[in-house]
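A.B. asks: No letters, just coordinates:
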């Protein structure tokens, strides 16, 4: 099992890492501000589910295969970028029906969860993080390497989930107020769509 000193060091690094605003936080913030707390929480859970998949991929070595191939890495990167840009353009062009209640026009938590899982799984930078960062805290003398990777990955997922849940709760509490204002509601989708497009472009321009 992981020794205490290594575990404390790892958790201290994660504490700073997961609370720095990044794609996961921005996605959760955007969803919670437009759809409310439940949609924000579903987005955070979707991101966590995607990170669990990345953890499993790192353990069984699929991530290493993808990252060893420039073609596969580029393919996954552009698929993820295209998906985010697609979500962004759809949000920008979406017309809001002000005759319908806010709940009727909001994205459902189930759809938000699915989109978040797909967006996170299609982010090769996440695969690179789990493959390059986690092994630095693995020591063969502490037992099975695969078990250590799973423990480290789960800890990252849990701390990341705490971060996105906090963001969802904070942004979700403002959602009801914002959605009562037609002018805010009209421009909110465009702002959120711009965030998605920016995240997609950022992903597309990133290198290994």
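C.D. replies: Good, I have the coordinates. Values in this document were obtained by computation on a predicted structure and should not be read as measured data. Numbers count the residues shown, from 1 in each chain.
A.B. asks: When you work out contacts or count neighbours from here on, use the C-alpha atoms and nothing else.
C.D. replies: Will do.
A.B. asks: For the protein, which segments count as helices?
C.D. replies: Taking DSSP state H as the test, the helices found in the chain are 4-18, 23-35, 37-60, 62-68, 70-93, 102-105, 109-121, 124-132, 145-179, 182-205.
A.B. asks: which stretch among those helices comes nearest residue 138?
C.D. replies: helix 145-179 (6.3 Å; Cα to Cα).
A.B. asks: got the angle for the closest one vs helix 37-60?
C.D. replies: Put simply, helix 145-179 runs at 160 degrees to helix 37-60, going by axes from the mean of the first three to the mean of the last three Cα atoms, to 10 degrees.
A.B. asks: what's helix 145-179 packed up against?
C.D. replies: Judged by 3 or more Cα pairs under 8 Å, 6 or more residues apart in numbering; DSSP states H and E, the packing partners of helix 145-179 are helix 4-18, helix 23-35, helix 37-60, helix 182-205.
A.B. asks: Which of the residues in that helix are classified as buried?
C.D. replies: Using 16 or more other Cα atoms under 10 Å as the test for burial, helix 145-179 gives 145-146, 148-157, 159-172, 175-176, 178-179.
A.B. asks: try it against this one:
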């Protein structure tokens, strides 16, 4: 059985990461605003499955793979950095859009597409890849049982916190969008702040020499 301190540590780390603007937050907020809360919930279910995929891959030895084959980590790192850079540019470029900007002109997307986009966005999220590959193992104790069992328990903690935070953000996205729509300067500041944070994280990810630790 894992220690309560490990559970608390993982919960706090995931809370901080989930509250940082990233691919999941941007995607879920955008979908909830453009197609409503139901679409946001379908996208959120895809995000949840993405978490489970990472958890199962980690239990199967993702961390060991990255350690044994450094090029695998490099590929994940650079792909994630490029994806974050793309999202950052989408907000920072002239005429860029904030994740909370109303976009009612976008065509509706089917539930299957919403689910798959939520899943893919999470699977390509470098924060989640590095969390499972490098951070969760730091909360494991050799005296607390098999490594895979501890990883599954810690991963479940991360998933509960992550889905809860993302769900709250998604459900409140429409209200935040309405607030910002009447305050263009605040909307612009929010767009540049979010894009800047994504850009910084993209550079940090691309230039890191190994798995990020906290």
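C.D. replies: Noted; the coordinates are in hand. Since the structure is predicted, the reported quantities are computational estimates derived from the model, not experimental observations.
A.B. asks: ok so, going back, output the helices of structure 1 as CSV; include the columns distance to residue 138 of structure 1.
C.D. replies: Formatted as CSV, these follow (distance: least, Cα to Cα, whole Å):
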stretch, distance to residue 138 of structure 1
helix 4-18, 9
helix 23-35, 25
helix 37-60, 12
helix 62-68, 16
helix 70-93, 25
helix 102-105, 46
helix 109-121, 23
helix 124-132, 11
helix 145-179, 6
helix 182-205, 28
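A.B. asks: ok, the residue lying closest to residue 111 of structure 2 once chain neighbours are set aside to residue 109 of structure 2 distance?
C.D. replies: In space, and not counting its chain neighbours, residue 111 of structure 2 is closest to residue 42: 6.6 Å by Cα to Cα, 6 or more residues apart in numbering. Applying Cα to Cα, to the nearest Å, the value for residue 42 of structure 2 to residue 109 of structure 2 is 11 Å.
A.B. asks: again with residue 193 of structure 2
C.D. replies: In terms of Cα to Cα, residue 193 of structure 2 sits 28 Å off from residue 109 of structure 2.
A.B. asks: The two - which one has more neighbours?
C.D. replies: Taking neighbours as other Cα atoms under 10 Å, residue 193 of structure 2 and residue 109 compare with residue 193 leading, 17 against 13.
A.B. asks: Any figure for the gap between that one and residue 21 of structure 2?
C.D. replies: 9 Å.
A.B. asks: Residue 209 of structure 2 now?
C.D. replies: Residue 209 of structure 2 is 23 Å from residue 21 of structure 2, by Cα to Cα.
A.B. asks: More neighbours: the two, which one.
C.D. replies: Shown here are residue 209 of structure 2 and residue 21; by other Cα under 10 Å, residue 21 has more neighbours (17 against 11).
A.B. asks: Map the more buried one across to structure 1 for me.
C.D. replies: Correspondence of residue 21 of structure 2 to structure 1, assessed by TM-score structural alignment: residue 26.
A.B. asks: Run through the residues that contact its match.
C.D. replies: Applying Cα atoms under 8 Å, 6 or more residues apart in numbering to residue 26 of structure 1 gives the contacts residue 195.
A.B. asks: if we go to 6 Å?
C.D. replies: By Cα atoms under 6 Å, 6 or more residues apart in numbering, residue 26 of structure 1 lies in contact with nothing.
A.B. asks: Relative to residue 96 of structure 1, how far out is it?
C.D. replies: As for residue 26 of structure 1, its distance to residue 96 of structure 1 is 22 Å (criterion: Cα to Cα).
A.B. asks: Excluding covalently adjacent residues, which one is nearest to residue 155 of structure 2?
C.D. replies: residue 55 is the one closest to residue 155 of structure 2 (Cα to Cα, 6+ apart), at 5.9 Å.
A.B. asks: how about structure 2, which residue sits the furthest from its center?
C.D. replies: Centroid-distance maximum for structure 2: residue 143 at 30.8 Å, with Cα atoms, centre = their mean.
A.B. asks: roughly how far apart are that one and residue 64 of structure 2?
C.D. replies: From residue 143 of structure 2 to residue 64 of structure 2 the distance is 20 Å (Cα to Cα).
A.B. asks: For the most centrally placed residue in structure 2, give its distance to residue 35 of structure 2.
C.D. replies: For structure 2, the residue sitting closest to the mean C-alpha position, by Cα atoms, centre = their mean, is residue 24 at 4.3 Å. Noted for residue 24 of structure 2: a distance of 16 Å to residue 35 of structure 2, by Cα to Cα.
A.B. asks: same check, this time on residue 105 of structure 2
C.D. replies: In terms of Cα to Cα, residue 105 of structure 2 sits 10 Å off from residue 35 of structure 2.
A.B. asks: Counting neighbours, go ahead and name the busier of these two.
C.D. replies: Each of residue 105 of structure 2 and residue 35 has its neighbours counted (other Cα under 10 Å); residue 35 has more, 16 against 7.
A.B. asks: Give me the distance between that one and residue 106 of structure 2.
C.D. replies: Look at residue 35 of structure 2 and residue 106 of structure 2: by Cα to Cα, they are 9 Å apart.
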